[in-house]
Structure formats: structure tokens, C-alpha cells
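Colleague: Dropping a prediction and its sequence here:
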Amino acid sequence: MLKKVYKDLFDLAGTSGNEKNVRGYMKADMEKYPNYKIETDRLGSIFAVKKAKDPKAPIVMVAGHMDEVGLIVVGITSLGMLKVEPQGGLNGEVFISQVLNVYTKNGVIKGVIGAIPPHLKKEQGTAFSDLVLDIGATSKEEALSFGVSLGDMVLYDNPFCYTKNPNRLISKSIDNRYGCGLALEAMRAFHDIELPYTLIIGATVQEEVGLRGAETSVNYFKPDVFLVLDASPVNDALDKDALGGLGKGFLLRMYDPKNIMHQGLMAFFTKLSKKHNIKMQHFVSMGGTDAAVALDLNEGVLATTIGLPARYIHSTAAMMDLRDLDEARKMLYTVLKTLSPKLIQELKESNS
């Protein structure tokens, strides 16, 4: 059964730049644990910080990201239709005929996405410029009277449910409330454990639109090690030979276009997972995570991703397997219990 913290986070609405609901939830949880000091940067990323006794101790940072992909209102037509654009990597086809929520200053209102009928289109494929969000208004003036404003967040209801297979569930925002939930779990688990390094644990903002929060946060905290918790897309439902699949363990992202995994760090993760019987899958992705931006900041940071396999992310609903979450949790906790100043220094030198 999925822990309550994840379901709570999945249900919250929060696109890039509109993460306040998620940040508020995380802050309320962090405030229950007095061994941590809560710190934020100017973009809105939030972290619980537990300093080591040694002021010269290394810094280990663990981060999910709060934002989910979604839409933003960019126009209102004379007929009262809303024009929208994506925040994050999304395809227009995903939204045709979908009932959506517009988060206005007066509250949430419903609408449905309409599109040019296929037999009237000049080209196949659906661009966001082809879509209109119909909120039932008869004019621009009426749409404005509903409280709609340019810049409003647009999302979908959470279809959260378990499949017939009780290990698998469907939800919106698995990418990346998984990372937020696991960060909070780890914060609680290590609250009373004295560590030989400073632990910084929380979540960033605006990952889906350019890894922005990670850049400001890493510049602010200057970690020696940066462990990213993020969901990653797997295609095992369609390709039996695909790298990564549900129910086979966490993903060790050894390559994406912005981050070739540090060889010493890869050897450390591989050895540790084998020693502790933690299921791990080597993984390659064409998309990036917050680890990519940390990699080349501050003279270089040991940065990698503990990934959760997920099908169909960057759409209105995705699927995950609870057993993979268990393995990701085991790996994170094992890494945090194993790291030491000496080991961190050895890892830094292992690629030179």
C-alpha cells in the first residue's frame, strides 16, 4: 500500500512556477522535525538542513522536484475560449477531449479541450495552437468575469487508482512527487541519526522547464554530493528489450545527454546495491534531471539520480510499481548510511 505522504503529494496541483501548494505541504512536514533548519532560495526551492558537528564536514544534498508538467493560459478569444501552452515536455494529442481545471483567482473552474476536427486539418498531428479550452463562456468578457487571467495554471483531476495488480498504481504527477515524498521519508528517517556530513534534503522548483531550481539551490548550498530523486520514463510495455521496466528495481541513470555518470560513483552504487541485495537497473534516457545542472557547478559536483521507473509520464496519468519505490528507498538510505568524509573524498578522486 502506498504511504499517505505520496498520495497527498500526487493530489496537489503545482506546475512550474506554481509550486506553492507542494512547498506548503513539505514545509509543514519539515516543521515537525526540530533537528533540521528549513531554508529556501529565492526561486522557492525548500530544504531541511541538518548540520554536522564538524563545520568543515562535506555536504550531501538530496532533492526531488516539486513541479509537474501542465498548461498555462496564454490567451482568451473573443468567443471566450482559452488558449494554452505547455509547461514542460507535453504533446497536444494528450489533451484532446480532456476535462481540465483552470486555477483562477476565484477558484477552480472546469473546461474541456476542443480541437480542429481531423478532416478539416491541413496537417496531421496536434499542436497546442490547434487547441482551445472551452469553459462554457460565450465571450471574452464572460470568461474574464469567471475570474480567468492570463498565466493561470491548468491541470487535470488526479485519476489515482490501483490496478488489478496491487503493486501498481495510476496517478498524475508521479513525476515528480515521488521524489518529494521520498525526500520527506528520508528526512524523518535520519532525524535522530548523527551523520558525519551535513545533510540537506528537500525539493527544487522549475525542473520541468530547464532545471532552474537545482541551479540556484546547488549554487546556494554548494554540496559535495547531489542525489536526485526523480521518475524516469520506461518503455517496457511496448519494447521487451528496452532498458528499464516496472517491478525490476530503481533506475541507475548511467547516461543522458547532459550527464554521463561519474565512473567512481557508478562503481560505488553498483557495488553497494549488490552487497545489500537492492534491485537496480542500468538506465539510459534522452531527457535530463536536476543532476545534470549540478554536475558542472562549483568546480564539479558528484551528482546522480536514483530513478523511479514510470510508464507514460509527461501526460495526464502515469503508472508506477510500489516494489520499485521500495528499492529506491533502500538505495537512498543505504547510500546515506555509507557515505563518510573519507569515502566522499575517495569518490571525488576516483575519476581523476
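Modeller: Cool, got the structure.

Colleague: can we go C-alpha only for contacts and neighbour counts from here?
Modeller: OK.

Colleague: In stretch 42-60, which residues are buried?
Modeller: 44-52, 57-60 (16 or more other Cα atoms under 10 Å).

Colleague: Under a three-state scheme, what state does Ile63 occupy?
Modeller: Residue 63: Ala, not Ile. strand (DSSP: H, G, I helix; E, B strand; the rest coil).

Colleague: Sorry, slip of the keys, the one I care about is Arg23.
Modeller: Going by three-state DSSP: Arg23 is helix.

Colleague: looking at it, it is touching Met66, isn't it?
Modeller: Yes: with contact defined as Cα atoms under 8 Å, Arg23 reaches Met66; the gap is 7.3 Å.

Colleague: Who has more neighbours out of those two?
Modeller: Per other Cα atoms under 10 Å, whichever of Arg23 and Met66 has more neighbours is Met66, with 38 against 24.

Colleague: Report the spatially nearest residue to the more buried one, omitting neighbours in sequence.
Modeller: Spatial nearest neighbour of Met66, chain neighbours left out: Val205 (5.6 Å); criterion: Cα to Cα, 6 or more residues apart in numbering.

Colleague: second one coming, line it up with the first:
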Amino acid sequence: MNDANARERIKAGLKRTLNDLSRLHGISGFEQSVVRYTQTRFGEYVDDVETDRYGNITATKRGRATTAPRLMVSAHMDEIGFIVKGIEPNGYLRFDRIGGAGDALLSCRKVDVKGHFGLIGSVSGHLGSADQLSRVTPLKELYIDVGACSAEQVAAMGIAIGDPVSFVGELAEFSGGDRVCGKGMDDRAGLAILIQVLSELKGEMPHGSVHAVATVLEQVGHRGAAMAAYRIKPDYAIAIDGVPAGDTPDLSSTKDVPCTMGKGAVVLLATSSGDINVRGNIAHPAMKRFVLEAAGREVPYQFATTIGRGSTEAGLVHMSRDGIPAISIGVPRRYSYSPHEMIDLNDAAAAVDLIVRFVRGMEGHGDLGFL
């Protein structure tokens, strides 16, 4: 992507898609609005779009060579959020967590409750004790105010136990650059990248078949990707996701996460979700080689590891059937799991360029061996 005009066009396309996606609500298990949007967008660029019983969407570009390796490229549609677990007689809602939003990020946040505006309540600044005002309120003590005065009024609004709750945080742009923020960038940014990749490849027939998959239920254990990988039986796979940036004053890009905003796409070499190295992925050597060949000297990229700090769908995809060589590609993301996650569109455009080059180079991907 040496052409500056092409770069600006891709960034503009990403921004339009992110603007759409940041307005949609789709926590894990309730991704319907994002599924409908993605079905339409995928349909603009490929001939074959399938949606399974759980909502995973597969857009297939058939390859020229029927014996060539089959590639799966995935990004997840779901976002973190909450679920209504109880309704107080005076109309306040109690809720549980779906995904990883930390307690410190919750008080006084705007939320959507099944299409109704709400606020996560907090003790008044004038009435709270010094202890109350200085401590982080745990989720079990929090409540949601939807403007109702009774449980009966809540019921009349159509809100019930089990209904989804998501952050409100539409796309906002920072002055003087290409940085934007909004809710659900994990992984709406990855989904926007996947859609833009298909747009760039429109009308092309790759060497091998490409299966672009928008998945569900990632925030609760990468479940949708596992379903899709088992069904598609790809020969190799790329998972697109965000990577926590380590370049803010409260973090270190060496001690915490070696990932800096504005320095290009992130190639994840090792991931895991816990203190021990489980539920993650170590980049397959062939996949690393293919990605670096695709990047060459033209695409800016950076390496990162996130051991104990989060995994991607590659963590389950690579274990499907008899093993699928996999790697993760993403973008640096600040303020993860908040309603205002931040990315740089130049990094996202670099990820688009990298994956498009990878697909166009599939003819050279014959050797998927470990050695």
C-alpha cells in the first residue's frame, strides 16, 4: 500500500465501518444486530455468505487451485457487557458481568438495556462518606437506573431478568490525527479490518479458498471460533484482534506489553489468558514466516507477546481437529474494556494491508510444516 491515496481511502472505509459498529449493541450471546449488519457488508464483496445456528458468519472466496491450502481469517462480533439479574421494587436493576469489564470502570457509565437508556448508579458526591467516595465500588453493590420508579414500570418497558446491557460509547475522533475511540473496539476494530480486507480483495480470486469468519461468544471463551474452525476445516488461520497498548504513563512498553500506538500492525507471537501459559497460542513458525514475507519492507508492524494478559481466537482455533497452524494480527488499543477504547487508524490500515498481501501471496504457502 505505497499509494498515499489508497491509504487514505482504506482509513476512510475503516472509519465509516467503525462509526456504524460503535452504534450497535451486541454483547456475548446477544450479537443479533451486529450479525445482521455484517451479513449485509460481507454480501457486498463475496458470492457465498453463510450463518450458522449460533450466528457465526462465514464469507467464502473460492480459490483458483482446489488443492491449495484453505485459509480462515476471523474477527469476533461480540463485546463485553452485562446481564440483568434482578429488579428492585423501586425500579433499579441489579446485574452480572458478561466478559471482563473491571469494577473501576463502571460507576456512572451510560448503558443500553434492551434498547433503553440507563446509567450505572453511584453514591452522590455530596452524600457519600470519604471512604465511599475514594474506594472502587464492587459490581455486586452497583445498580442500573433506567428512569423507572417501580418494578412494574420496568416490566412495562419490556425489561426483564436475562436482558443484555452494553456500554454506550459512539465513535469519537481526536483532533490533529487519525486516532478514534468508541465502545467495543474489542473487537469491532478487528471486524472493520476484516470487512475492509474483503473490500480490497473484491473481484479477485485467491490461489486458495479464503474463509472470512465473523464470530460470536469470543469474550466468554472463544466459543464461536471453535465452532467455525471445526466446521470449515481450514489448513491455516489468522485471528484479528486488538492488543492492549503499553505506551501510556501507567504502563511500560517493555515491562508490560511491547505494543505502541502508531507503529503499525501487531504480530502476536505468544498469548495466554491466565498466569500460566494456557488458553493461548504460540505463533506457528510457518505462519510467522508467511506474515513477515507479506509485510516485507512496505508494511509497518511490531511484535508483541501477551502472556497472562489476554489471548485471541487463535488459542482455540489452532487446537481444532488435528491442529491448525495459526497466528494473530491486530492493532494497539488503549483503555481496553472501557466504553472509550482507542485505536490509531494508521495501525488498522497497516493490518488491512498486511492481511491482503498475505492472501495475495497464498501461492507460496505450500509448506505448512513445523520445521
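Modeller: Arrived safely, thanks for sending. Predicted, not measured: the structure shown is a model, and the values here were computed from it.

Colleague: So after superposing, what's the score?
Modeller: Once superposed, the chains reach a TM-score of 0.91 (TM-score structural alignment, normalised by the length of the first structure), with 343 aligned residues with a Cα RMSD of 2.1 Å.

Colleague: ok so, going back, the residue nearest to Met66 of the first structure and Asp29 of the first structure, how far apart?
Modeller: Distance, Val205 of the first structure to Asp29 of the first structure, using Cα to Cα, to the nearest Å: 18 Å.

Colleague: Show me the helices in the stretch 251-371 of the second structure, by range?
Modeller: Assigned by DSSP state H, counting those that start in this stretch, the stretch 251-371 of the second structure shows helices spanning 285-295, 314-317, 345-360.

Colleague: highest average neighbour count across these?
Modeller: Greatest average neighbour count among the helices of the stretch 251-371 of the second structure goes to helix 314-317 (a mean of 29), per mean count of other Cα atoms under 10 Å.

Colleague: once aligned to the first structure, how far is it on average?
Modeller: In the superposition with the first structure, the average deviation recorded for helix 314-317 of the second structure is 0.6 Å (mean Cα distance after the TM-score superposition for the first structure).

Colleague: Which elements pack onto that helix?
Modeller: helix 223-232, strand 236-244, strand 326-333 (3 or more Cα pairs under 8 Å, 6 or more residues apart in numbering; DSSP states H and E).

Colleague: In the first structure, which residue range corresponds to that helix?
Modeller: Here helix 314-317 of the second structure aligns to the first structure at residues 291-294, judged by TM-score structural alignment.

Colleague: what does Ser209 of the second structure align to in the first structure?
Modeller: For Ser209 of the second structure, the residue aligned by TM-score structural alignment is Thr198.

Colleague: Please apply the same query to Gly264 of the second structure.
Modeller: Aligned by TM-score structural alignment, Gly264 of the second structure pairs with Gly249 of the first structure.

Colleague: How about the contacts made by its match?
Modeller: Gly249 of the first structure is in contact with Ile278, Lys279, Met280, Gln281, Pro309, Arg323, Asp324, Leu325, Glu327, Ala328, counting by Cα atoms under 8 Å, 6 or more residues apart in numbering.

Colleague: okay, those residues in JSON lines with distance to Arg188 of the first structure next?
Modeller: Compiled in JSON lines, the contacts of Gly249 of the first structure are given as follows (distance: Cα to Cα, whole Å):
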{"residue": "Ile278", "distance to Arg188 of the first structure": "21"}
{"residue": "Lys279", "distance to Arg188 of the first structure": "23"}
{"residue": "Met280", "distance to Arg188 of the first structure": "24"}
{"residue": "Gln281", "distance to Arg188 of the first structure": "27"}
{"residue": "Pro309", "distance to Arg188 of the first structure": "24"}
{"residue": "Arg323", "distance to Arg188 of the first structure": "21"}
{"residue": "Asp324", "distance to Arg188 of the first structure": "20"}
{"residue": "Leu325", "distance to Arg188 of the first structure": "17"}
{"residue": "Glu327", "distance to Arg188 of the first structure": "18"}
{"residue": "Ala328", "distance to Arg188 of the first structure": "16"}
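
Colleague: ok, so of these, who is nearest Leu238 of the first structure?
Modeller: Pro309 (14.4 Å; Cα to Cα).
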